[in-house]
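Q: coordinates for the following, if possible.
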Amino acid sequence: MLLKTLSTLGAITPPKPSPLHPNSTGISPSFARNSISGIGFLGHHRNPLLDAASPVAFGAVSRRVLELEDKCRGFWIANAAFDGGSGGDGGLGGWDANGGSSGGDGSSDDVPSIFQWYSSALDKHPVLTKSITSALLTLIGDLICQLLIEQASKLDLKRTLLFTLLGFGLVGPTLHFWYLSLSNLVTLNGGSGAFLRLLLDQFIFSPIFIGVFLSLLVTLEGRPSQVVPKLKQEWVSSVVANWQLWIPFQFLNFRFVPQQFQVLVANFVALAWNVILSFKAHREVVLK
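A: Coordinates of the predicted model:
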């Protein structure tokens, strides 16, 4: 009724109904909220009849808009890690990780529900959740390396198991505590903080971690005598490859992604890194 009255007065142009939902107005929550708050149609000009409008009516519309915005909140959170994030180094700020799922058909709820579930798992069991995530991605990385890069005629299941075990027992927990410590150690916000975290991560942590990973993998595979030759052969090239892949990404990760999601986002990029690392870790050692 309020929108119809305003349309009659020429204050707004009524939106066309959505083809998918003929009874809907098609107004986005952000547009409606901005309009009611004075950024939209109320900010363009004043109308005596609008000044006399019932506060109750405006309150009802405002509450409805906020309800719609809350329903969309899950989708915004699902994209927050890539579009600006929350908390952490700046970003939008103020969003938590418990947004509700959007309405409509079941397919529109999938992505928000997944992120909501993952966020809940991170809150309850952060180390275990990140360890399982790392294990799955190291598993996929080694399979891709064997099947697509090395084109092995038969899978080496022992190799895959050990590589996955290190993902679960070493990569996930180590990255969890490292990112947490890094966030507490560097308290600067914005680009300066992200750059400082990047320096510490790539030029102190990464070289050490790669050396430890290669050493443990070779040892678990029953080749402890080849640890030193393996490091001499692969460590430098692995660190350089790590810098080429991770330096651009980690700057964006530290700059925009909330700390609790940094391991998740890093692990998806780590899928490519795991393929590289698996190839280098299992390349035959050339003894000199």
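
Q: C-alpha only now, for contacts and for neighbours.
A: OK.

Q: where do the helices sit along the stretch 1-150 of the chain?
A: Along the stretch 1-150 of the chain, counting by DSSP state H, counting those that start in this stretch, helices occupy 2-9, 29-36, 48-51, 55-83, 110-124, 126-144.

Q: residues making contact with the one helix or strand residue 164 maps to?
A: Using DSSP states H and E, residue 164 maps to helix 157-166. With contact meaning CA atoms under 8 Å, 6 or more residues apart in numbering, helix 157-166 is reached by 135-136, 138-139, 142-143, 213, 217, 220-221, 278.

Q: give me the buried positions along the helix or strand just after it.
A: As assigned by DSSP H and E, the chain's next helix or strand after helix 157-166 is helix 172-185. Across helix 172-185, burial judged by 16 or more other CA atoms under 10 Å covers 172-176, 179, 182-183.

Q: on that earlier part again, ok now the helix holding residue 164, how far from the chain's centre?
A: Put simply, helix 157-166 sits 26 Å off its chain's centre (CA atoms, centre = their mean, to the nearest Å).

Q: another one to check against the first:
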Amino acid sequence: MHVGYDLFERVMPVVGGGGGGMYRSSLAALSHVVADSVFLDGIFVCTGIVATGLLEGRSLRGHVLPNLRSVYLPTLRASVMTSSALMPLQFLSFRFLPVQLRVLSVNAVDLVWTAVVSFVSHGGGKGASDD
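A: A predicted model of the protein is given here:
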């Protein structure tokens, strides 16, 4: 996240981005939120499913990759819906917090996101003991 947020800030700075004032800063913050949702969420969903499977002691080829193929798109859809609902909080974080505090702030918001993604990627509680 740190690398992504630093990159977002270099490409379109929220703080000290030249002329345009509040409008430019708000547009930059909105761009950061959209980029976070579009680019980083897909990566986090994929790595989360793979890492969880491996940490649960599942085999990569026998369970983790087939599970990734079956739950990635529904989980990504749930992620997009959750991210959309949380966008106002993320916008405020990107708009008013310095880069160093954005990850901490977004991590607090991501507790809800992680719970939803975990719930969906594990079949919504169905078959939790089927392993």
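
Q: that older thread, out of the helices of the stretch 1-150 of the first structure, nearest to residue 258 of the first structure?
A: helix 55-83 (6.9 Å; CA to CA).

Q: so which residue is dead centre in the second structure?
A: residue 41 (3.6 Å; CA atoms, centre = their mean).

Q: what do we get in the first structure for it?
A: Alignment note (TM-score structural alignment): residue 41 of the second structure maps to residue 206 of the first structure.

Q: with residue 10 of the second structure instead?
A: Using TM-score structural alignment as the criterion, residue 10 of the second structure maps onto residue 184 of the first structure.

Q: just residue 88 of the second structure next, same as before
A: Taking TM-score structural alignment, the alignment pairs residue 88 of the second structure with residue 248 from the first structure.

Q: now do the buried residues in the top helix by length along the second structure.
A: The single longest helix within the second structure, with elements called by DSSP state H, is helix 65-96. The neighbour-count check on helix 65-96 of the second structure (16+ other CA under 10 Å) flags 65, 67-68, 71-72, 75-76, 78-80, 82-83, 86-87, 90-95 as buried.

Q: and the angle from that helix to helix 2-11?
A: 50 degrees (axes from the mean of the first three to the mean of the last three CA atoms, to 10 degrees).

Q: and for residue 211 of the first structure, the neighbour number?
A: Residues lying near residue 211 of the first structure (other CA atoms under 10 Å) number 19.

Q: that one contacts residue 231, doesn't it?
A: Yes. Using CA atoms under 8 Å, residue 211 of the first structure is in contact with residue 231, at 6.9 Å.

Q: re earlier: any idea which of the helices of the stretch 1-150 of the first structure is most buried?
A: helix 126-144 (a mean of 23; mean count of other CA atoms under 10 Å).

Q: which strands or helices does that one pack on?
A: On a contact count with 3 or more CA pairs under 8 Å, 6 or more residues apart in numbering; DSSP states H and E, helix 126-144 of the first structure meets helix 110-124, helix 157-166, helix 172-185, helix 259-281.

Q: re earlier: can I get the helices of the stretch 1-150 of the first structure in JSON lines with distance to residue 162 of the first structure?
A: JSON lines is the format used below for the helices of the stretch 1-150 of the first structure (distance: least, CA to CA, whole Å):
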{"stretch": "helix 2-9", "distance to residue 162 of the first structure": "64"}
{"stretch": "helix 29-36", "distance to residue 162 of the first structure": "49"}
{"stretch": "helix 48-51", "distance to residue 162 of the first structure": "70"}
{"stretch": "helix 55-83", "distance to residue 162 of the first structure": "31"}
{"stretch": "helix 110-124", "distance to residue 162 of the first structure": "25"}
{"stretch": "helix 126-144", "distance to residue 162 of the first structure": "9"}
